[in-house]
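J.: Prediction below, plus the sequence it came from.
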Amino acid sequence: MDAASPAKPMRHIASAEDMRRLIVDKLIYSVGKDPQNAVRQDWSAALILAVRDQLVDRWMQSTRKAYREDQKRVYYLSMEFLIGRLLKDTILNLGLEKHVREALASLGRDYEQILRSEPDAALGNGGLGRLAACFLDSMSTLAIPAHGYGIRYENGLFRQSLADGWQTEEPEDWLVTGHNWEFERPEVIYHIPFGGQVVERHDGRRHWQAAEVILAAAYDTPIAGWRGSHVNTLRLWAARPATRIDLASFNRGEYLTAMESAVRAETISRVLYPDDTTDEGKNLRLRQEFFFTSASLQDLLRRFLSDHPDLRQLPDKVAIQLNDTHPAVAVVELMRLLVDEHGMGMDEAYDITRRTLSYTNHTLMPEALERWSLTLFGAVLPRHLELVRWIDEQHLRTAAAAQRSLDLERLRIVDHGNGNGHGVRMGHLAFVGSHRANGVSALHADLMRRTVFHDLDQVYPGRIIGVTNGVTPRRWLHSCNKPLSDLLEETIGEAWIGDLEAIKALEPFADDAAFGERFHAAKRISKERLAAEIEERLGLKVSPDAMFDVQIKRMHEYKRQLLNIMEAVAHYFAIRAEPDRDWTPRLKIFAGKAAPGYQMAKLIIKLINDVARAVNSDPVIGDRLKIAFIPNYNVSLAERIIPAADLSEQISTAGMEASGTGNMKLALNGAITIGTLDGANVEISERVGAQNIHIFGLTAEEIAAHRLAGFDSRAVIEADPILKSVIDAIGSGVFSPEEPGRFRAIVDRLTYDDFFFVTADFAAYLDAQRQVDEGFNDRREWTRRAILNTARVGWFSADRAIRDYAREIWGVDTPPPSAFAEAAE
């Protein structure tokens, strides 16, 4: 079966009546509800189960084909899979929307309401997890046999709410009603050891005597590609205790003690990213990373050995991709399994490991590269510390033989000090233990070579490559933006859904005034929908005629939400000073979560909300400026915001954003970018044209030069009266009169330690925003530029990115894009 031809499941749905019968069948016999008494959540569960049935035969056919043809398999290891809601995407991928809509209507149910009843899977935080989800979609679309491996978090990250403008965190209990897409696999259980000691056996081999063993239980979710021709698996691991209850303690009345080991075990899969500012949090984070990595490696080795008796063939039949440093422990765990469990020699195991693994780096920020103290690492994973030291010695011998003038201490995987404390550098381990290390944009790959991995690049030249990120057009246009998707299909056909680069056929319509009006009307529908939601959620009435200026991403100082809100303050003051000017109406939309222990990011959220409170209630301002911080940002919220955006804020400090994917999603949906030359903004600018994007600020090279020379933000502030007035207002309590010193930490950061160059880029950002205002006032020209953004970003497809991975890293064949274009015709 080729990649573009759909399979025919045994329970084939040929009509709305077929779908209606199947939904009712699932409601009665699987959900256990009488249709007369069923609530919306019951109907949602029944529909999911009915649609899931359409995947099962295709799923099994895909698996059989992989075994029959002995295809090379890809295993994608990631701490996050931000899959969001799956129902609408799967319905569209299978071509069932018409039948589902009609079936639900005949049952007196509203299609959109049922879709919204599906829980939003809280399995990720931001771009890292959403990229993993897009990649699963693309691997299925391209018929690459693949498994995604992660953790089945019971509570996910956290549910964000606002209390007087402050972020508060509550458990994200997305699993409370069950996850109807998944299949529990009770027969798939692996033992995950922790702690203890390593002893030498009588034959001289090393043996790990673990102090604790936790069980990893598998849950599988089928992930369908476009047209449902191939279905892959997302396998998530849940932690279970080896013994659920200490019966002796329980019988003595020591009930809490009896459950202690079970609670400790299950904590591993309880919450995504525990606060690691404490020793306990660090311990849990390391245990989480090893837990899912070990279970995944044991699982894929079992699958490999079921068909291949010789483990030396592993690199020829298996490709393992490490999504950032979280699963970097796979380097030593795979070696441990090969050496300790399968009797292989160290040198051969290391060679197989390197040829099988590859590593995607997502950030050059030191805290995200992870460094575990030797004490913690040795206590949790004593055998792995031995193997890390062994790899480090081989690596240093390679470095010494390279005959370059290199600082061997900087090259070490095991850092012995240099003022930073002892520790295992997980970024170094992932790099050294893989055959490829890729950046996620052209700029990022170049910065990897020039900065954090410079010395390693000298030892292993050619190992670093760039594979620019991409997004799936199925989710991020076809599914989330029906008004625009319908217009595109009517105008240029549907080939772009399976081959996004075909969207370039839209470009000639940019100068068609009539088409421009239809494009604008599609945007207006999305803006009206979002305006209604903002009013419902925040009690803030906003005009769809205003420019919707959007910054939606994880709250972090390098992403510079602070720069955005400071410009809003300056704009607010300017409007108040000249209220009779013809100002361009603007709605600033913020959404994003701050890590629970990241106090500065939380303070910036509070500042945004305090400024919003002042601006939104000021009668002088009216509708000319509104500010909305929408809490609990997740995939479903992004799907509503992105189609409505006019302006895309991509304003990170140059050299610090590896790529970004929000920039791609927003441009694809006709938003014009304002941003720095950072991450994939560089490539977006090249493809959409400099006149169709607003670039400002220092470059990565200029930032690096300022860091070397020393940057004096105080001088910049004193020389810019607008900047000074903004900082003085924030610091003096203009927006926090009840607590004038509330934002003193922000002012001090800007004045004495402006590491993210907010003050340096402020004036340029202000100028760029006024150019944006001028451009937005010319509706026809703005729409023309928006159309060109949509037409020219087809290269930023996850399908293209996966083809690059398949060709440059995994050694896997993929069908040509023409296969999907021909199928669409």
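T.: Done, it's in.
J.: CA atoms for contacts and neighbours, from now on please.
T.: Fine.
J.: hey, where'd the helices end up in the stretch 551-700 of the chain?
T.: With DSSP state H, counting those that start in this stretch as the criterion, the stretch 551-700 of the chain has helices at 561-577, 599-616, 635-641, 662-668, 681-688, 700-709.
J.: Packed most tightly, which of those helices would that be?
T.: Of all these, helix 662-668 has the most neighbours on average by mean count of other Cα atoms under 10 Å, namely a mean of 27.
J.: and the comparison structure, right after this:
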Amino acid sequence: MKTNTPTTSQGAAAVGATVRVGLDPAALQQGIVDHLRYSIGQLPALATPAHYYRALALAVRDRLQDRWIRTTETYFEQERKLACYLSAEFLLGPHLANNLLNLGLEEAARGALAALGQDLDTIIDCEPEPGLGNGGLGRLAACYLDSLATLAYPAVGYGIRYEFGIFAQQIRDGWQIERTDKWLHAGNPWEIAKPDICYEVNWGGHTETYADEAGLQRVRWVPFRVVKGLAYDTPIQGFGVDTCNTLRLWSAEAVESFDFQAFNTGDYFEAVEAKLRSETVTKVLYPNDEPAIGKRLRLAQQYFFVSCSLQDMLRILDLAGVPVERFAERYAVQLNDTHPSIGVAELMRLLIDERHLDWDQAWAITVAAFGYTNHTLLPEALETWSLPLFRECLPRHLEIIFEINRRFLDQVRARFPGDEARVARMSLIGEVGDKQVRMAHLASVGSHAINGVAALHTDLLENSVLADFHELWPERFSNKTNGVTPRRFLALANPGLRALLDRTLGTDWLVDLTALRRLEAHIEDPAFRSEWRAIKHANKRRLADYIATQTGVELDPNWLFDIQVKRIHEYKRQHLNLLHILTLYRRLKADPGLGIPPRAFIFGGKAAPGYFLAKRIIKLINAVAGTINADPEVNERLKVAFVPNFNVRNAELIYPAADLSEQISTAGKEASGTGNMKFMLNGALTIGTLDGANVEIREQVGDENFFLFGLTADEVARLQRQGYRSADWLDSHAELRAVLDMIGSGHFASGDSEVFRPLVENLTDSDPFLVLADYAAYVACQERVASAWSDPERWTRMAILNTARCGRFSSDRAIREYADEIWGLQPVAVSAHIA
């Protein structure tokens, strides 16, 4: 008689599969034990928390594998269009806690580890942060990968597998010290090397023409050097779904890593020289590009990952049996800022030189495939490359860019006859001074869609930076306001608030942030407000403990936590924040009985290694902190702390603890910002200018729940056109003059008047970002902050409303807009084979 009883081998296979992919604590525990033994080779009795982290990570990755493979199979079988997100940065943050959340495995992992005598939080703390990004650009890219998977959109992220991150920041005697970020020193359990997926990338050399078999003239690139790009894949699991997309990062290797001939003749260094030179390409994130060698390496990085990525897309197209003419039907290729914009010329090269399409056909495919996201309004941040450098490094691409430019400028002349000034402004080649290749222009000409990242930013793009292109192609432009993922920046970062939201609203807010609007129904409930304040207090205590450990500065969680964390830059105006702090300091010194609420000012952020003034700002923050924190006349009501090495891990402590979010950039300079959204999500109130996404945050939360100050973008532009004189503002504000004199006197530098002279002179002589013009309004606005803080119930209502009305700023909303309006993408349901 036939039965359904499994054979011994079938039973063993079923048990093995359960251990490998089962989601219950027992199966996960067995997976951890198995990986300790078979993958790590460690006795449980001798295993450290770091060993358990690696074993748990591998066990969790096992549970991603079925979903990952099945997701790829589904996309391939259904011939779905794929979004390819090209970004030089992906600031992912630690993977373990995020994957546990998205798989619903948090409690199972805690139970499995407890049975093994381990604590999950301790294990999570063992994970190094991937050094794959610097700031907002890379964090945005990571949020978008999370949303793409959560919303089940077919997608792959393409970038660079940097061996070393940008740098680990230490503070020594108040100065930023850069240390090597060795994030890969112990390996990365989340990635899988794919040595079978590799491509050759050319560099330098020259081009030559030849006749093909049909007698047609072709161009051949004869490179000086060839580097090999090797794929490393990381699974990106969506929340609450079986979709698991891919982040594919490229690592550079030598085509021939060891010269045996040189070794045999005794030249040991020459034998490995090619390997070292090739691997330099992906050695470190964003090398210092002040010297010429740094610029060359940065260009090499950008071209390297773009070429590998486009070659990979063509390979997948071939595997699917899809003709290259349908490239744009199968791929939506998004350029995350100008770093990957060389892709326009590279796809043309691949289609014309390698696939032998004619120019018009190749160009139609290229424009249809690419979309370009602009992230900056600062002229110095719009990438350009000197013509001699570009010609030396990418000779074939320069020829292609010249031809793109010739055809494009013919269009411009036909549309605007006789307007040679416009032709010069729009040219892909800048003619002023040393000739430059303008990468933002290349991206704009070679993309069918161009978007800014906040409503104000897009408006300014259309009317200033890219105004000529908007006039030519208004249909190409749209706005896609940035967003952040609530999974990491609330659910993971703020477990206390997450629990309150789950009890109050249910859990649907995690995938529909607009559901938080229902919090408004609870705003008049005293018990709800009391619990809200208790959660905030606990978060502030958690951050205070961290700051005390890292810096020695003791902060009282009952004080107002006033926080500015972001890249250190003049336009972000950390020095305006300092001028307010010193204004309060001087007032308290003059009148110790002054009635101001106690306030902790918290800063964090990195300065680019070559950015002189930004590094002086960090020094001044720490110098002011040292003086104020040691002064018993003021330190009962003012303290200042600088959190070193701002990154995703400590950001998860900082955002939930903030009472006040400082978003004080010069209006018209910040593209969007995403830190402002993370603070808002966690119930912080914003003090800010009408800049970037601040405009939309204020619209959402209401004027009465936002502390607005300062010149508008139009007023800034008008003032600068009229001839801004910082002396005018100094002459009319004696208190401002006194603060600057105090800084310049050496008061915060042991009497050394030279240390901060460059900062003071920058403000008094030119003040390029109108710090002095906004000073009085900022100080007055901070007085309104103090007044609101003095009424805890009012402040709590405002905080709840900030969280309740942040639904627009979910990365899920942003990705839906990209998918619907630019990429033409549809969600694809994935059903994983789970035993």
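T.: Structure's in. What do you need? These numbers were taken from a predicted model, which means no experiment stands behind them.
J.: sorry, back to before: A242 of structure 1 is nearest to which of the helices of the stretch 551-700 of structure 1?
T.: Judged by Cα to Cα, the one of these that comes nearest to A242 of structure 1 is helix 635-641, at 34.9 Å.
J.: residues in contact with that closest one?
T.: 82-85, 120, 476, 480-481, 526, 529-530, 550, 552 (Cα atoms under 8 Å, 6 or more residues apart in numbering).
J.: Following superposition onto structure 2, what is the mean distance for it?
T.: Taken over the aligned residues, the distance from helix 635-641 of structure 1 to structure 2 averages 0.6 Å (mean Cα distance after the TM-score superposition for structure 1).
J.: how about that helix, which residues of structure 2 does it hit?
T.: Aligning helix 635-641 of structure 1 against structure 2 (TM-score structural alignment) gives residues 648-654.
J.: just stretch 374-384 of structure 1 next, same as before
T.: The aligned range for stretch 374-384 of structure 1 is 387-397, by TM-score structural alignment.
J.: Would you mark the buried spots in the matching stretch?
T.: Buried positions in stretch 387-397 of structure 2, judged by neighbour count with 16 or more other Cα atoms under 10 Å: L387, L389, F390, R391, E392, C393, L394, P395, R396, H397.
J.: Mean distance of the longest helix along structure 1 to its aligned residues in structure 2, please.
T.: In structure 1, assigned by DSSP state H, the helix with the most residues is helix 40-68. Superposed on structure 2, helix 40-68 of structure 1 shows a mean distance to its aligned partners of 0.8 Å (mean Cα distance after the TM-score superposition for structure 1).
J.: which element follows that helix toward the C-terminus?
T.: strand 73-77 (DSSP states H and E).
J.: okay, whichever helix or strand comes after that following strand sits on what stretch of structure 2?
T.: Using DSSP H and E, the helix or strand that follows strand 73-77 of structure 1 in sequence is helix 87-93. Mapped onto structure 2 using TM-score structural alignment, helix 87-93 of structure 1 covers residues 96-102.
J.: and what of stretch 293-301 of structure 1?
T.: By TM-score structural alignment, stretch 293-301 of structure 1 lines up with residues 306-314 in structure 2.
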